[in-house]
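Trainee: predicted model, plus sequence, below.
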Amino acid sequence: MTRTAIAALLAGSACAGVAQAEATVMRCSHQLPPAHHIALVVDQWAAEVETLSNGEIDVQVFGADSLVKANDNILAVAKGDIECAFSLNFQWGKTLPIMNVTVGPYTMSSIEAWKKWPTSEAAAYLEDKLSEKGVKNVAWMFQTNVSVFTSKGKFLQTPADFQGLKMRGLGPAFDKGLEAMGATTVSMPGSEVYQALATGVIDAAVTDVAAAWSRKYYEVQDHFVVVPVLAAYLHGYVTPAFHDGLTDPQKAALKKAGEKAAGWAIEASIEASAAAPDQLASKGVQVHIATDAENEAFKAVMQPAFAAGFEQETGAEGKELLDLIAKLQ
């Protein structure tokens, strides 16, 4: 081989090494199991970020609590321990309670409203608040407007059926509604609920109907009441310093991928919610679709309790956000 050829080969290898080194690694943590419909959307989003950035952003997704535990994701990103994470809105708890606005019983169950959400004033309002808490929001992924009350031995069809039950709670304001029906709530991440149900730590749960299927609740519960009681979303966020370090094209790729993922999440959630009740029934458990009268009974007890709790937690900010959400209805 000539000196010229060797020099060319070395130069090419060096260029390849530089190109490889320039790929920006973005580690993203979330709690969802691999089969969850939104976990699949997160994977699709990650691939889209890589495509739109021409491979300049290397998105590494760690699901099912495999990198950071669900309750630690927010702090890990805010501190810069990892670059990216996805959390359910109610995981913000007391840190940013206005994130729970859509969890209000029978508050935002319209799919049309969710289609408007990513570019709405309400979403922009929350993005500003998230920034104040040390994270940069990059994706909104609607997860469900169809939930289930799961139990063992009987359906939870009326408020009175909740009397004396221990349940996994979703957050202080929403839990006020469960407590108003006589339940006692226990705080825990979604990844721990199956085991808690299996061992009797809790008696019942409320979750996304599709999550009840993907997390195999049918193995530890035998009665499921399908209710449009709450709307939940997963959102993706990154460390602000990490985002600031991206080039403008990379930032644009992240933004565009987030916009696309918002649409994919709605499509996936509609499909998953429609299929899940029959999937659960196929496992031999009892499934009941709540009637209008049953939903009205739940609403009459839960909504005032949530409203009082939400106002206590959020004050003027909560009212301002609720007014912005009203524009979406």
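Mentor: Looks like it came in fine.
Trainee: hey, let's count contacts and neighbours off CA atoms from now on
Mentor: Fine.
Trainee: need the strands for the stretch 101-250 of the chain, in chain order.
Mentor: Along the stretch 101-250 of the chain, counting by DSSP state E, counting those that start in this stretch, strands occupy 136-144, 147-151, 166-168, 184-186, 205-208, 223-227, 232-238.
Trainee: between those strands, which gets nearest to residue 61?
Mentor: Closest to residue 61 of the strands of the stretch 101-250 of the chain is strand 232-238 (CA to CA; 11.6 Å).
Trainee: so which elements touch that closest one?
Mentor: helix 73-79, strand 84-88, strand 136-144 (3 or more CA pairs under 8 Å, 6 or more residues apart in numbering; DSSP states H and E).
Trainee: let's have the strands of the stretch 101-250 of the chain in TSV, adding distance to residue 195 and mean neighbour count.
Mentor: TSV is the format used below for these (distance: least, CA to CA, whole Å; neighbours: other CA atoms under 10 Å):
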stretch	distance to residue 195	mean neighbour count
strand 136-144	23	25
strand 147-151	14	25
strand 166-168	12	25
strand 184-186	13	19
strand 205-208	12	24
strand 223-227	17	26
strand 232-238	22	23
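Trainee: related to what we said a few turns ago, just send the helices and strands packed on strand 232-238 back as JSON lines, with distance to residue 299 too.
Mentor: Output for these, formatted as JSON lines (distance: least, CA to CA, whole Å):
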{"stretch": "helix 73-79", "distance to residue 299": "31"}
{"stretch": "strand 84-88", "distance to residue 299": "23"}
{"stretch": "strand 136-144", "distance to residue 299": "18"}
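Trainee: how about the strands of the stretch 101-250 of the chain in CSV, adding distance to residue 194?
Mentor: Compiled in CSV, the strands of the stretch 101-250 of the chain are given as follows (distance: least, CA to CA, whole Å):
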stretch, distance to residue 194
strand 136-144, 19
strand 147-151, 11
strand 166-168, 10
strand 184-186, 13
strand 205-208, 9
strand 223-227, 14
strand 232-238, 19
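Trainee: chain neighbours aside, what residue packs nearest to the most centrally placed residue in the chain?
Mentor: The chain has residue 234 as the residue nearest its centroid, 2.2 Å off, counting by CA atoms, centre = their mean. In space, and not counting its chain neighbours, residue 234 is closest to residue 88: 4.4 Å by CA to CA, 6 or more residues apart in numbering.
Trainee: leaving out chain neighbours, which residue sits closest to residue 123?
Mentor: Closest residue in space to residue 123, ignoring its immediate chain neighbours: residue 117 at 6.2 Å, by CA to CA, 6+ apart.
Trainee: try this one next to it:
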Amino acid sequence: MTFTRRNFLAAAAGGSLTAATGSVWSQNSSLKISHQFPGGNITDGDFRDRLCRRFAQEVEKRTGGALKSTVYAGSSLMKTNAQFSSMRKGALDMSLVPLSYAGGEVAETNIGLMPALVPSYEVGAAWKTAEVGKLMTKVLEDKGIVVISWIWQAGGVASRTRPLLQPDDAKGLKVRGGSREMDMMLKQAGASVITLPSNEIYSAMQTGAMDAAMTSSTSFISFKLEEIAKHLTTGRNKSYWFMFEPLMMSKEVFDKLPKSQRDTVMAVGAELEVFAREAARADDKLAADVYAKAGAKVYDMDEATLKKWQDIARVTAWKDFNDKNESCAAMLKAAQKLI
């Protein structure tokens, strides 16, 4: 959020800066929404970018132009890994970012990409109103973050040399898991792990620094990994890779909005969750089609294979997360009630 020097001076002259800034926020406000994904427009492109643009358009419409937004795609406003901490400080208004990227800063956020803990979109959607969602909401608000849209995405594995489907397939491969917890499961299966944001996967695979990458179906498409990968394990059937990738707002920024605007922001955010879920499901199927058309071999995971990975996750990532602190243990216990 910004207000001009003229607004500031007028407020200071009137001896009521708080009242003036409140008026500015309600009448002449502009949100900056940052994300790491390729930019497009409101109808075409990566659905996460489209969701941000839909949010901006609908909020502006419902507030009569009082609350506008600008979307900064492709990490053009700030680096990917700086977004969460910037929101906490009030230096960034909003971001759509994988929550697990904040795991080094807030331990509880690692549950956002916990292998095999969320096995379906239905389970992910249930988090919002279940005990685990309430615990997550409280943790994030205490850290200065408000969740606006609850978004889950399935994913899989794109690989250059050989398929990665069964745990035994991981042995000897250099793999990007996407979270510390996913990496723990992969290491136990015999892989070497690579840590980097999804928008850096292409170059790492292209140079041979990485053999395989786990990411969302949408990112498989948006980052054009079919140009490099020869094998794809999809997320369209079963998957141990479900990522919580919410649209979030700085609590400092949120709290300064008039109540009517806060209500509008939350209402629009909730309505967009249906769009996100349908778009994510569509991309699970589209990714398989895109890779098959490019000549890659496509594989789907079955229940038996998922269970093998879940058994590994339970004694590695789940146990590690549970042992971090009482808050993490409570969240894990609550999440397990849904599967």
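Mentor: Everything's here; your move. None of these values were measured; they are calculated from a predicted model.
Trainee: out of the strands of the stretch 101-250 of structure 1, flag the one nearest residue 8 of structure 1.
Mentor: strand 232-238 (39.9 Å).
Trainee: what residue of structure 1 matches up with residue 37 of structure 2?
Mentor: Mapped onto structure 1 by TM-score structural alignment, residue 37 of structure 2 lines up with residue 32.
Trainee: what's the residue nearest to residue 234 of structure 1 aligned with over in structure 2?
Mentor: In structure 2, residue 88 of structure 1 lines up with residue 98, judged by TM-score structural alignment.
Trainee: ok, which of the strands of the stretch 101-250 of structure 1 comes nearest residue 249 of structure 1?
Mentor: Checking those against residue 249 of structure 1 by CA to CA gives strand 136-144 as the closest, at 14.6 Å.
Trainee: for structure 2, what spans make up the helices?
Mentor: Taking DSSP state H as the criterion, structure 2 contains helices spanning 5-14, 17-27, 47-62, 83-89, 121-126, 131-142, 180-188, 201-207, 217-222, 251-256, 259-293, 303-313, 319-322, 326-336.
Trainee: may I see these organised as JSON lines, with distance to residue 155 of structure 2 added?
Mentor: Shown next, in JSON lines, are these (distance: least, CA to CA, whole Å):
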{"stretch": "helix 5-14", "distance to residue 155 of structure 2": "46"}
{"stretch": "helix 17-27", "distance to residue 155 of structure 2": "39"}
{"stretch": "helix 47-62", "distance to residue 155 of structure 2": "14"}
{"stretch": "helix 83-89", "distance to residue 155 of structure 2": "22"}
{"stretch": "helix 121-126", "distance to residue 155 of structure 2": "11"}
{"stretch": "helix 131-142", "distance to residue 155 of structure 2": "21"}
{"stretch": "helix 180-188", "distance to residue 155 of structure 2": "12"}
{"stretch": "helix 201-207", "distance to residue 155 of structure 2": "14"}
{"stretch": "helix 217-222", "distance to residue 155 of structure 2": "5"}
{"stretch": "helix 251-256", "distance to residue 155 of structure 2": "29"}
{"stretch": "helix 259-293", "distance to residue 155 of structure 2": "7"}
{"stretch": "helix 303-313", "distance to residue 155 of structure 2": "13"}
{"stretch": "helix 319-322", "distance to residue 155 of structure 2": "21"}
{"stretch": "helix 326-336", "distance to residue 155 of structure 2": "19"}
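Trainee: nearest to residue 151 of structure 2, out of the ones you listed?
Mentor: Short answer: helix 259-293, nearest of those by CA to CA, at 6.3 Å.
Trainee: relative to structure 1, which residues correspond to that closest one?
Mentor: The aligned range for helix 259-293 of structure 2 is 248-282, by TM-score structural alignment.
Trainee: buried stuff in that stretch?
Mentor: For stretch 248-282 of structure 1, the neighbour count (16 or more other CA atoms under 10 Å) marks 250-251, 253-270, 272-273, 276-277, 279-281 as buried.
Trainee: still on that earlier bit, can you tell me which of the helices of structure 2 is nearest to residue 106 of structure 2?
Mentor: Among those, if distance is taken as CA to CA, the winner is helix 131-142, at 8.7 Å.
Trainee: which bit of structure 1 covers the closest one?
Mentor: The aligned range for helix 131-142 of structure 2 is 121-132, by TM-score structural alignment.
Trainee: coming back round to it: from residue 273 of structure 1, how far off is the residue nearest to residue 123 of structure 1?
Mentor: 19 Å (CA to CA, to the nearest Å).
Trainee: and if you look at residue 202 of structure 1?
Mentor: 24 Å.
Trainee: ok, residue 274 of structure 2 to residue 121 of structure 2 distance?
Mentor: 11 Å.
Trainee: now swap in residue 147 of structure 2 and tell me
Mentor: From residue 147 of structure 2 over to residue 121 of structure 2 (counting by CA to CA), the distance is 18 Å.
Trainee: do residue 271 of structure 2 as well
Mentor: Using CA to CA, which is the criterion applied here, residue 271 of structure 2 is 16 Å from residue 121 of structure 2.
Trainee: next one: residue 327 of structure 2
Mentor: 24 Å.
Trainee: closest to residue 65 of structure 1 out of the strands of the stretch 101-250 of structure 1?
Mentor: strand 232-238 (14.6 Å).
Trainee: with structure 2 overlaid, how far apart is the closest one on average?
Mentor: Strand 232-238 of structure 1 differs from its equivalent in structure 2 by a mean of 1.8 Å after superposition (mean CA distance after the TM-score superposition for structure 1).
Trainee: pull the distance from that strand to the chain's centre.
Mentor: Centre-to-centre, strand 232-238 of structure 1 and its host chain are 6 Å apart (CA atoms, centre = their mean, to the nearest Å).
Trainee: same question, stretch 314-331 of structure 2
Mentor: Counting by CA atoms, centre = their mean, stretch 314-331 of structure 2 comes out at 21 Å from the chain centroid.
Trainee: map residue 84 of structure 2 across to structure 1 for me.
Mentor: By TM-score structural alignment, residue 84 of structure 2 lines up with residue 74.
Trainee: correction: the previous question concerned residue 107 of structure 2.
Mentor: So residue 107 of structure 2 corresponds to residue 97, using TM-score structural alignment.
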